[in-house]
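Undergrad: Following is a predicted model, sequence given first.
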Amino acid sequence: MSDEHSDGTSRLDVPEHLRYSQDHVWIDPSQSPAPMGVTEYAADQLGDLVFLDLPETGTHVDAGDEVIELESSKAVEPVVCPVAGTIAYVNRAASDDPEVINSDPYGEGWIAKIDLEDDEPDLMSAEEYGQLLKSLN
């Protein structure tokens, strides 16, 4: 879903297979445990990330919990988990090098993998998230 606007500016990447929250967090519910990270939009808004505070594996989270803290040169922002479940894995490589979240937010920049409690989390499709991004511009 990455293309250009009529004015020639590039639109942010919004992979079709992921699901999105209004807080700019993505989840891949097709995998188990489900990878979670921040969207390219969120990474761009934060700027260069310098620190990532990860939760402990085995931690139970509810939708709406602030589970991770991202620190950039601009701000410290909590990541709000859009789903309920248990943290199965955390991305220690991203913790060691938070810049990977800026450079590859949908790949190597995943933050945590969650064993979901709900097989059908209430999240936006790529198209719906794309509409949200348009409304922000």
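TA: Right, received. Where do you want to start? Remember, predicted model here, so these are calculated numbers, not experimental data. Residues are numbered from 1 along each chain as shown.
Undergrad: C-alpha only now, for contacts and for neighbours.
TA: Noted.
Undergrad: Might you report the residue contacts of E71?
TA: By Cα atoms under 8 Å, 6 or more residues apart in numbering, the contact set of E71 is 49-52, 77.
Undergrad: out of those, who has the most neighbours?
TA: L52 (24 neighbours; other Cα atoms under 10 Å).
Undergrad: before we move on, the earlier item: next, format the contacts of E71 as TSV and append secondary structure and distance to W26.
TA: Shown next, in TSV, are the contacts of E71 (DSSP: H, G, I helix; E, B strand; the rest coil; distance: Cα to Cα, whole Å):
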residue	secondary structure	distance to W26
L49	strand	18
V50	strand	21
F51	strand	20
L52	strand	17
E77	strand	16
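Undergrad: export these to TSV and tack on distance to A43?
TA: What follows is those, written out as TSV (distance: Cα to Cα, whole Å):
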residue	distance to A43
L49	8
V50	12
F51	13
L52	12
E77	11
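Undergrad: next, the one to line up against it:
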Amino acid sequence: MTPSDDNGVDKIATARIDPTAEPTSEQVPGLSGQKESEAFAAAAKRHELEILRQEMGKLGVLFGSATTAPTNIAGLVLIVVFLFVGVSFCLPSSPELNDARKWAYTLGTGALGYLFGAAKKKD
């Protein structure tokens, strides 16, 4: 118990020091300030990645973050169009298939235009 004056305020100057008390912190051998800073920086990056992963959701994992998702979706559309057009030339020709190819060409050129336009904006 520490001594107090009449007002109940502790008098730290008259408190007794216990020489057998343990130190408040121990130095970990081999741990420098720089290693500690690096550990904190790595923990901060892991925390940022976890927050980003939570914000992206299920579709974000597939398509990417908000900044890259439109480009990734346009690339996916372009790949699907190329595959469809390639497969359509192996099938017997019909008016419906020709109309579907026209739609595929329209989608493909739109996706290409978006990809090249997005690349110009970044420069």
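TA: Nice, I can see it. Keep in mind that this is a model prediction, so the values were computed, not measured.
Undergrad: where does the TM-score land?
TA: The TM-score (TM-score structural alignment, normalised by the length of structure 2) is 0.21; 51 aligned residues with a Cα RMSD of 5.3 Å.
Undergrad: Among the contacts of E71 of structure 1, which pair sits farthest apart?
TA: For the contacts of E71 of structure 1, the farthest-apart pair by Cα to Cα is V50 and E77; their separation is 11.9 Å.
Undergrad: shared neighbours, the two?
TA: Overlap of the contact sets of V50 of structure 1 and E77 (by Cα under 8 Å, 6+ apart) consists of 70-71.
Undergrad: thinking again about what came up before, of the contacts of E71 of structure 1, closest to T86 of structure 1?
TA: Within the contacts of E71 of structure 1, the smallest distance to T86 of structure 1 is 18.9 Å, found for L52 (Cα to Cα).
Undergrad: between the contacts of E71 of structure 1, which is nearest M36 of structure 1?
TA: Nearest to M36 of structure 1 among these, with distances taken as Cα to Cα, is L52, at 14.0 Å.
Undergrad: ok, now how distant is the nearest residue to the closest one once chain neighbours are set aside from S135 of structure 1?
TA: Among residues not flanking L52 of structure 1 along the chain, L70 sits closest, at 4.8 Å (Cα to Cα, 6 or more residues apart in numbering). For L70 of structure 1, the distance to S135 of structure 1 (Cα to Cα, to the nearest Å) stands at 24 Å.
Undergrad: From the neighbour counts alone, determine which of those two ranks first.
TA: Each of L70 of structure 1 and S135 has its neighbours counted (other Cα under 10 Å); L70 has more, 20 against 8.
Undergrad: Pull out the buried positions in the helix or strand hosting that one.
TA: Using DSSP states H and E, L70 of structure 1 sits in strand 66-72. Neighbour-count burial for strand 66-72 of structure 1 flags 67-72 (criterion: 16 or more other Cα atoms under 10 Å).
Undergrad: would you turn these into a markdown table with distance to I114 of structure 1?
TA: Formatted as a markdown table, the buried residues of strand 66-72 of structure 1 follow (distance: Cα to Cα, whole Å):
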| residue | distance to I114 of structure 1 |
| --- | --- |
| V67 | 11 |
| I68 | 13 |
| E69 | 17 |
| L70 | 18 |
| E71 | 22 |
| S72 | 24 |
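Undergrad: what about L49 of structure 2, distance to V85 of structure 2?
TA: From L49 of structure 2 to V85 of structure 2 the distance is 39 Å (Cα to Cα).
Undergrad: V50 of structure 1 and K113 of structure 1: what is the separation?
TA: In terms of Cα to Cα, V50 of structure 1 sits 21 Å off from K113 of structure 1.
Undergrad: Please disregard the earlier target; I meant V25 of structure 1.
TA: For V25 of structure 1 relative to K113 of structure 1 (Cα to Cα), the value is 13 Å.
Undergrad: which stretch of helix or strand covers E127 of structure 1?
TA: helix 126-136.
Undergrad: same for that helix, what does it pack against?
TA: Packing contacts for helix 126-136 of structure 1, counted by 3 or more Cα pairs under 8 Å, 6 or more residues apart in numbering; DSSP states H and E, involve strand 19-20.
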